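# Here is my input; please provide its structure:
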Amino acid sequence: MRYFTRGWANGELTDDAHALVCDAYAARLEQIVFRFPSSMARLHQETSLHDALIESVRWKPSAAELQLRLVAGTSEIGYQTVSLTYRGAMLGRPRIASLRNAANDREACVLYQELDIADDGTFAHRLLFWPNEEVTIEFRELEYDSAPRNDCRVTLGGAFVVEGEEEPA
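This next block holds a predicted model:
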């Protein structure tokens, strides 16, 4: 995470430093949001992933495709299934391990997210999880879908699945 770090989330910053982080991320978004493809714009505008639970992760290393299915929302506003498919995903072993750890910990949830664009046009989705994982997903394309659901219970089993062969070391 570049902005919403673990220290920021844990309240380790002064009030002024906390506000500066929020202002810096808002300024960054202002610079790049017009370059977001519609799927990223919808994710940014329509969905809060705060407290979202991972329902499943499917990683296809041979296709460089990551499918992340989350359960987001609250009892007040309702719940939704958020499906994110990252194509051209660039994930090394440490990121895969962190994502696997978060997916297999059924109490883990998203604390904060950051959306960004690198100078070369690569997109980034950074996720800070409670209690301890952090994952940056760099990618070329994002497919976003959401659908209402009745509750926040995740389907158990198959939390993290690798399809095909693992990528070489």
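# Only C-alpha atoms from now on, for both contacts and neighbour counts.
OK.
# now the strands for this protein?
In the chain, the strands defined using DSSP state E lie at 53-60, 65-74, 78-87, 109-117, 123-130, 134-139, 141-149, 160-162.
# Run a quick neighbour tally on L128.
23 (other CA atoms under 10 Å).
# which ones are touching it?
Neighbour list for L128: 1, 4-6, 110-113, 134-135 [criterion: CA atoms under 8 Å, 6 or more residues apart in numbering].
# List the buried residues in the longest helix seen in the chain.
Assignment by DSSP state H gives helix 15-32 as the longest helix of the chain. Under the neighbour-count criterion of 16 or more other CA atoms under 10 Å, helix 15-32 has 18, 21, 25, 29 buried.
# For G157, see how far away D105 is.
In this view, D105 and G157 are 12 Å apart by CA to CA, to the nearest Å.
# And these two? Which one has more around it.
Of the pair D105 and G157, D105 is the one with more neighbours under other CA under 10 Å, namely 15 against 10.
# what sits against that one?
No contacts exist for D105 under CA under 8 Å, 6+ apart.
# center of this structure, which residue is that?
Nearest to the geometric centre of the chain sits L127, at 4.2 Å (CA atoms, centre = their mean).
# another one to check against the first:
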Amino acid sequence: MKYFSRKIMYGGVSDAESAFIVSRYYRGHLPTILQRLPAPLAEVARHLSDTGAVLSLHDGLVRSVSVDVSHCALTLSLRAGDNAVGYYDLDLTYGGVDMTRLDLKLLRRFASHARGEALYHEVDVMPGGYFVHRILLWPAGLGELALIFREFTYQRVSQPDRSFVKTEPAFSIREVGTG
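From the prediction side, this is the model:
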């Protein structure tokens, strides 16, 4: 992660310093790229939809991950929210994914973890018309996910609470040339 590194968020600096670093650098960087992001990605980056709905990934529990290699697509499904704003399912769909830089082992471990969460996330613009969505995962041993892609959409559906029954299998992959 470029801004929300594990060191900054957990142990390398004080809470006040980490808040300053994130606020100053990432929140300072975000306005410089918002116009270059697809509208749905800009909404997720700002944590607010154009209708005013909260879109925070913070502490979002992973419901499932689906990868379609033949179409260079990935869907990350989370249960996010809190008591203040309510809970919701957030399905993030990435198109034009750079499959050569996709960590399938990490995605499988994250999706299969009983309590895997997205702690913090950041988006950025990359050369060649690509975008990157970096997600700091929990538990700490899972690491960081970097999704590199060209297209992005999301779907948000309100839910009554944080609990859900995990889809089985929580990780699915469709290879080239399969049904």
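# TM-score, when you put one on top of the other?
TM-score for the superposed chains, counting by TM-score structural alignment, normalised by the length of the first structure: 0.89, backed by 166 aligned residues with a CA RMSD of 1.9 Å.
# Mind listing residues that contact the longest helix of the first structure?
Outside helix 15-32 of the first structure, the residues touching it (CA under 8 Å, 6+ apart) are 3-4, 8, 115-117.
# quick one on the thing from earlier: and the strands of the first structure as JSON lines, adding distance to N101 of the first structure?
Compiled in JSON lines, those are given as follows (distance: least, CA to CA, whole Å):
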{"stretch": "strand 53-60", "distance to N101 of the first structure": "11"}
{"stretch": "strand 65-74", "distance to N101 of the first structure": "14"}
{"stretch": "strand 78-87", "distance to N101 of the first structure": "18"}
{"stretch": "strand 109-117", "distance to N101 of the first structure": "12"}
{"stretch": "strand 123-130", "distance to N101 of the first structure": "10"}
{"stretch": "strand 134-139", "distance to N101 of the first structure": "10"}
{"stretch": "strand 141-149", "distance to N101 of the first structure": "23"}
{"stretch": "strand 160-162", "distance to N101 of the first structure": "9"}
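# Nearest to S39 of the first structure, out of those strands?
Nearest to S39 of the first structure, of all these, is strand 141-149, at 5.3 Å by CA to CA.
# S14 of the second structure and F152 of the second structure: what is the separation?
34 Å.
# what does A80 of the second structure give?
On the measure of CA to CA, A80 of the second structure and F152 of the second structure end up 18 Å apart.
# Those two: who's more crowded?
Per other CA under 10 Å, whichever of A80 of the second structure and F152 has more neighbours is A80, with 28 against 21.
# ok, the more buried one touching L90?
Yes - counting by CA atoms under 8 Å, A80 of the second structure touches L90, with 6.8 Å between them.
# picking up where we left off before, just the buried ones from the contacts of L128 of the first structure, in ChimeraX syntax?
Selection of buried members from those for ChimeraX, criterion 16+ other CA under 10 Å:
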select :1,4,6,110,111,112,113,134,135
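# What remains of the contacts of L128 of the first structure once you look at the second structure?
Contacts conserved in the second structure for the contacts of L128 of the first structure, counting by both residues aligned by TM-score structural alignment, their matches' CA atoms under 8 Å: 1, 4-6, 110-113, 134-135.
# excluding its backbone neighbours, what's nearest the equivalent of I54 of the first structure over in the second structure?
I54 of the first structure maps onto V62 in the second structure when the alignment is built from TM-score structural alignment. Once flanking residues are discounted, V62 of the second structure sits nearest to L78: 4.5 Å by CA to CA, 6 or more residues apart in numbering.
# likewise R109 of the second structure?
L142 (7.4 Å).
# neighbours of that neighbour, just the number please.
16.
# quick one: it and L119 of the second structure, what's the gap?
11 Å.
# Residue in the second structure paired with V135 of the first structure?
Aligned counterpart of V135 of the first structure in the second structure: L145 (TM-score structural alignment).
# Check the spacing between its match and P31 of the second structure real quick.
Taking CA to CA as the measure, L145 of the second structure falls 23 Å from P31 of the second structure.
# What distance separates the opening and closing residues of stretch 79-88 of the second structure?
Using CA to CA, the two ends of stretch 79-88 of the second structure sit 6 Å apart.
# Touching that stretch from outside, list them.
Contact partners of stretch 79-88 of the second structure, identified using CA under 8 Å, 6+ apart, comprise 54-63, 89-90, 156-162.
# what's it aligned against in the first structure?
Using TM-score structural alignment, stretch 79-88 of the second structure pairs with 71-80 in the first structure.
# buried set for that stretch?
Neighbour-count burial for stretch 71-80 of the first structure, counted by 16+ other CA under 10 Å, picks out 71-73, 79-80.
# Can you give me the neighbour number for K7 of the second structure?
For K7 of the second structure, which is what you asked about, the neighbour count (other CA under 10 Å) is 10.
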